[in-house]
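Peer 1: The following block contains a protein sequence and its predicted model.
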Amino acid sequence: MVATKEENIQIIKNGHVTSPQGFSAGGLHCAIRKTRLDFGWIHSDNPATAAAVYTLNAFQAAPLKITKDSIEKEKLIQTVVVNSGVANSCTGEQGNLDALEMQKLTAEKMGVDTNHVAVSSTGVIGVPLPMEKIRTAIHSMNDKDNVSAENFEEAILTTDTMTKHIAVQIEIDGKTITIGGAAKGSGMIHPNMATMLSFITTDAAVEQKSLQQALGDITNKSFNMITVDGDCSTNDMVLVMANGKQNNTQLSETHPQWPLFLQAFQLVSEELAKQIAKDGEGATKLIEVNVKGAPSDEAARQVAKAVISSNLVKTAVYGADPNWGRIVCAVGYSEQPIDPDKVCVAIGDIHVVKDGLPLEFVEAEAKQHLENETVVLNVDLQNGLHEATAWGCDLTYDYIKINASYRT
């Protein structure tokens, strides 16, 4: 394990969603997709306190509605089941029936309450679920060869080029608490969720209302601060399960170590979000936009989102072109209280704008920074004490190639 900037949080090398005690996971190929694994699951030994946030797209997919209803009823989830390749979105009443059957069959297979099963799908919109393949997959859950966190991580991918996972440990009440996570997402990524699924597990005991509030707050600082292409999908969800296996005193806002838990929770969420942004379809670089000196948190977030969402900024980064005008342009149309005469901009450590006016700089040095795998753009509004960070990626020719033939 390695220490983070918060010395009380340890990152587990090769940590996964099953690193917390009492969780298992797996994945298999059921032929929804041609060759890749396409059906996965996470299971807790006991019902886990659950919280979730969902896409704001008006066309919410059937499995998302089913899962949302179950969590609202029970506040508990024990098994999560996911298929990739078909989104089961815009599929009408049959889509709802298929999602309910998927939930029911999983509950029977795993020996859990039906309302303790979360259902999720990702893939092509408007295509009915191939239920014969889904039924076969559920029947094969927990076959020895299918059980592994790595299989789960692969099974939930669509156009992703890599799996996304992390786990950290902290000490609370003398107990070693672990938080793990897995995610998928590559295209249709934009603030206020994306074509993104993220599953976070912990063996801590956490009060449900506090867990839901924490997830909402942390999502606004992590998953809602990434963008790839400005599109918002129909199936997005972040789901957290806390199974209490470590028997700590239940965590809530009144617990003295609640801030430490929040820091670890946010670290897991931010790292998953950054992995999604870095794996943007066709991307070659991760872009980080830091905004400080804002009059409010909301202003800082909106300015950061405006810059990270700008196609002109993204293409300039791809071409390693230190065209700072595109950055200040995005800042200007963020619809936030900006004083143009105070704005400062830096590309990495190279200051290019001060008090709204251009600075002389060595273009070759700025270009060199823009050729890095991680590009950092810093904006100081000099108009307050609030700050925010957003993440995205460059926009390349390959993005068009991938999405022009997504269904084929």
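Peer 2: Cool, the structure landed.
Peer 1: from here on, contacts and neighbour counts on C-alpha atoms
Peer 2: OK.
Peer 1: From the structure, what's the count of residues near His351?
Peer 2: 18 (other Cα atoms under 10 Å).
Peer 1: Pull the contacting residues for it.
Peer 2: 344-345, 359, 361 (Cα atoms under 8 Å, 6 or more residues apart in numbering).
Peer 1: Roughly how far does it sit from Leu377?
Peer 2: 10 Å (Cα to Cα, to the nearest Å).
Peer 1: which residues in the stretch 201-350 of the chain form strands?
Peer 2: In the stretch 201-350 of the chain, the segments counted as strands under DSSP state E, counting those that start in this stretch are 237-242, 286-294, 344-347, 350-354.
Peer 1: if we can go back for a sec, name the residues contacting each of His351 and Leu377.
Peer 2: By Cα under 8 Å, 6+ apart, the residues touching both His351 and Leu377 are Val345.
Peer 1: Please enumerate the helices of this structure.
Peer 2: In the chain, the helices defined using DSSP state H lie at 62-74, 92-110, 131-139, 149-155, 208-221, 258-278, 297-309, 311-318, 324-332, 363-370, 397-404.
Peer 1: can you tell which of those helices is closest to Val124?
Peer 2: Val124 lies closest to helix 397-404 among the helices of the chain, at 11.6 Å (Cα to Cα).
Peer 1: Distance from the chain centre to that closest one, please.
Peer 2: 22 Å (Cα atoms, centre = their mean, to the nearest Å).
Peer 1: what does it contact?
Peer 2: Everything outside helix 397-404 that qualifies as a contact, by Cα under 8 Å, 6+ apart, is 281-283.
Peer 1: Grab the nearest non-local neighbour of Gly22.
Peer 2: Asp45 (5.2 Å; Cα to Cα, 6 or more residues apart in numbering).
Peer 1: can you check Lys73 too?
Peer 2: Here the residue nearest Lys73, using Cα to Cα, 6+ apart, is Asn115, at 7.8 Å.
Peer 1: How far off centre is stretch 121-137?
Peer 2: With Cα atoms, centre = their mean as the basis, the mean position of stretch 121-137 lies at 23 Å from the chain mean.
Peer 1: whoops, I mixed them up, stretch 367-383
Peer 2: So, by Cα atoms, centre = their mean, the centroid of stretch 367-383 is 23 Å from its chain's centroid.
Peer 1: also this one, for the comparison:
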Amino acid sequence: MDFPFSRIKGGVGAAQGFLTSAVSCGIKNPAADRLDLALVYSEKPCTSAGTFTTNRVKAAPVKVSQSHLRKGELRAIIANSGNANACTGVQGITDANAMCDAVAKPLGLKRAEVGVASTGVIGLPMPMVRVEPKYDALIKGLGAKNGADVAAAIITSDTHAKEVAISFDLGEHRVRIGGCVKGAGMISPSMATMLCFITTDANVKSEELRKAVLECVEESFNRITIDGDMSTNDTVIVLANGASGAPAFRRNDARCKQFRAALKWVMLELAKAVVRDGERVTKFVTVKVQGARTYLDAKKVAEAVCKSALVKSSWNGGDPNWGRILHAVGYSRARIREELIDISIGGKLACVGGLQASTPMEELRAAVAEKEFEIVISLNQGDAEYVMYSSDLSPEYIDFNRSEYAYWKQARKDGLV
């Protein structure tokens, strides 16, 4: 960001006026004691905004949260891991509404003021018999320093919780933005498979918050891919309660632009953290397409390269195979001219004018051997550019994703299937 800010602790609970809590229900495994049910609550009324999966198969909590946002403003979010509550029919909607009611009533809220999110195995009914007894503890546990617990409660195949928070001056007032995210597999643009909750004590009007969230999601979570799969549960929800005391800003004034820059920075940090923690990934790769005729052409090229299983496999093997990159550019359906394309890997030219560059192969191999590197694809046809963040694809990823339906054994014991 081009203005001073400080990284602070607290994650999604860092902003003033927000309380958070998390408890263990044993949703996926009743013998486990890991946190798997979380709550975020604002002591003051909020403005709110959200974006959700573009998958035409949407989980029950996505449908419920979208409905609530259409009705008005959210003030709380209840979320769980271990079960996606997706492809669960009418019962899934009933269960998602029940989760909202369970926290709305004791907090003095309406059902429509509560967003709900779930992540985990698709196709299994929620084990409400294990969730319902924990609502009281979830409410009683609300506090100002439990943001890390929320981040831990929503992870599934993640190797660690992911959160970030910052503070900065907005005019004469100190403002905070904090958030957490989960996601490691089924990550693809529009949107990536993840849950993300962000809170701020800035005073942001509803329309401005909605526009800011759409813009910032487009430049962060819609720019990442791990395996090219899209989930049924993708959710980003942002709550703003104005507890900092800062006055509301007008659209496009200096404070508005500053807030958007800060929100984008937080989202992009969380988005990159998702890629770095991808299921069994070993490389974090930034792919920058420049010199395209149009923004859409640049986007098509970036997505084709970042989603290519061949390209991602070569990254895993430390192979600087620029030919695979070029072939992905060719089938991207962008308007390109092969003889104009240059490709660099880790700052080293690998391809010039569609042909092998003179850079020694040892230097290119060394670039791809790094855990993080950048690939720049210059189309040399215009001024448009697009950036995405991707990863390699490993044999271990396949092994890891072969056994999800083992979870159905527990579901049978619970009488859910």
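Peer 2: That came through fine. No experiment lies behind these values; they were computed from the predicted model shown.
Peer 1: Could you get me the TM-score between them?
Peer 2: With the length set by TM-score structural alignment, normalised by the length of structure 1, the two chains reach a TM-score of 0.95; 402 aligned residues with a Cα RMSD of 1.6 Å.
Peer 1: any idea how far the most centrally placed residue in structure 2 is from Ile226 of structure 2?
Peer 2: Central residue of structure 2 (Cα atoms, centre = their mean): Met194, 4.5 Å from the mean position. Shown here: Met194 of structure 2 relative to Ile226 of structure 2, a distance of 12 Å by Cα to Cα.
Peer 1: Residues that sit against both of these two, list them.
Peer 2: Common neighbours of Met194 of structure 2 and Ile226, using Cα under 8 Å, 6+ apart, are 184, 187.
Peer 1: re earlier: if I pick the residue mapped onto the residue nearest to Gly22 of structure 1 from structure 2, what's in contact with it?
Peer 2: By TM-score structural alignment, Asp45 of structure 1 lines up with Glu43 in structure 2. For Glu43 of structure 2, the contact set (Cα under 8 Å, 6+ apart) comprises 17-19.
Peer 1: closest to Ala3 of structure 1 out of the helices of structure 1?
Peer 2: helix 258-278 (11.8 Å).
Peer 1: distance from the closest one to structure 2 after superposition?
Peer 2: Helix 258-278 of structure 1, aligned to structure 2 and superposed, deviates on average by 1.0 Å (mean Cα distance after the TM-score superposition for structure 1).
Peer 1: Is it correct that Thr51 of structure 2 is in contact with Cys216?
Peer 2: No: checked against Cα atoms under 8 Å, the pair Thr51 of structure 2 and Cys216 is beyond contact range at 10.6 Å.
Peer 1: follow-up on the earlier one: surely the residue nearest to the centre of structure 2 meets Asp234?
Peer 2: Yes: contact status for Met194 of structure 2 versus Asp234: in contact at 5.0 Å, counting by Cα under 8 Å.
Peer 1: can you tell me which residues contact the spatially closest residue to Val57 of structure 2 that is not a sequence neighbour?
Peer 2: Leaving aside its sequence neighbours, Val57 of structure 2 sits nearest to Thr232 (Cα to Cα, 6+ apart; 5.8 Å). Neighbour list for Thr232 of structure 2: 53, 55-59, 86, 193 [criterion: Cα under 8 Å, 6+ apart].
Peer 1: thinking again about what came up before, what's the closest of the helices of structure 1 to Ile9 of structure 1?
Peer 2: Short answer: helix 258-278, nearest of the helices of structure 1 by Cα to Cα, at 6.4 Å.
Peer 1: in structure 2, what residues pair with the closest one?
Peer 2: Under TM-score structural alignment, the counterpart of helix 258-278 of structure 1 in structure 2 spans residues 256-276.
Peer 1: Identify the residues contacting the matching stretch?
Peer 2: Residues from elsewhere that reach stretch 256-276 of structure 2, judged by Cα under 8 Å, 6+ apart: 1, 162-166, 170, 177-184, 212-213, 216-217, 219-221, 224-226, 249-250, 283-284, 389-391.
Peer 1: in it, what's buried?
Peer 2: 256, 258-276 (16 or more other Cα atoms under 10 Å).
Peer 1: ditto for stretch 74-89 of structure 1
Peer 2: So, applying 16+ other Cα under 10 Å, buried residues of stretch 74-89 of structure 1: 75-89.
Peer 1: residues in contact with whichever residue in structure 2 pairs up with Ala316 of structure 1?
Peer 2: Correspondence of Ala316 of structure 1 to structure 2, assessed by TM-score structural alignment: Ser314. When contacts are counted by Cα under 8 Å, 6+ apart, Ser314 of structure 2 touches 320-321, 392.
Peer 1: Distance to Asn97 of structure 2 and neighbour count added to those residues, as CSV?
Peer 2: Below are the contacts of Ser314 of structure 2 laid out as CSV (distance: Cα to Cα, whole Å; neighbours: other Cα atoms under 10 Å):
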residue, distance to Asn97 of structure 2, neighbour count
Pro320, 51, 24
Asn321, 50, 18
Asp392, 39, 31
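Peer 1: Please identify which of the residues you listed is nearest to Pro127 of structure 2.
Peer 2: Among these, and counting by Cα to Cα, the member closest to Pro127 of structure 2 is Asp392, at 35.2 Å.
Peer 1: ok, now which ones touch the closest one?
Peer 2: Asp392 of structure 2 touches 226, 281-285, 312-316, counting by Cα under 8 Å, 6+ apart.
Peer 1: And the strands of the stretch 201-350 of structure 1: which comes nearest Val206 of structure 1?
Peer 2: Of the strands of the stretch 201-350 of structure 1, nearest to Val206 of structure 1 by Cα to Cα is strand 237-242, at 6.4 Å.
Peer 1: got the angle for the closest one vs helix 208-221?
Peer 2: Comparing the axes of strand 237-242 of structure 1 and helix 208-221 via axes from the mean of the first three to the mean of the last three Cα atoms, to 10 degrees yields an angle of 140 degrees.
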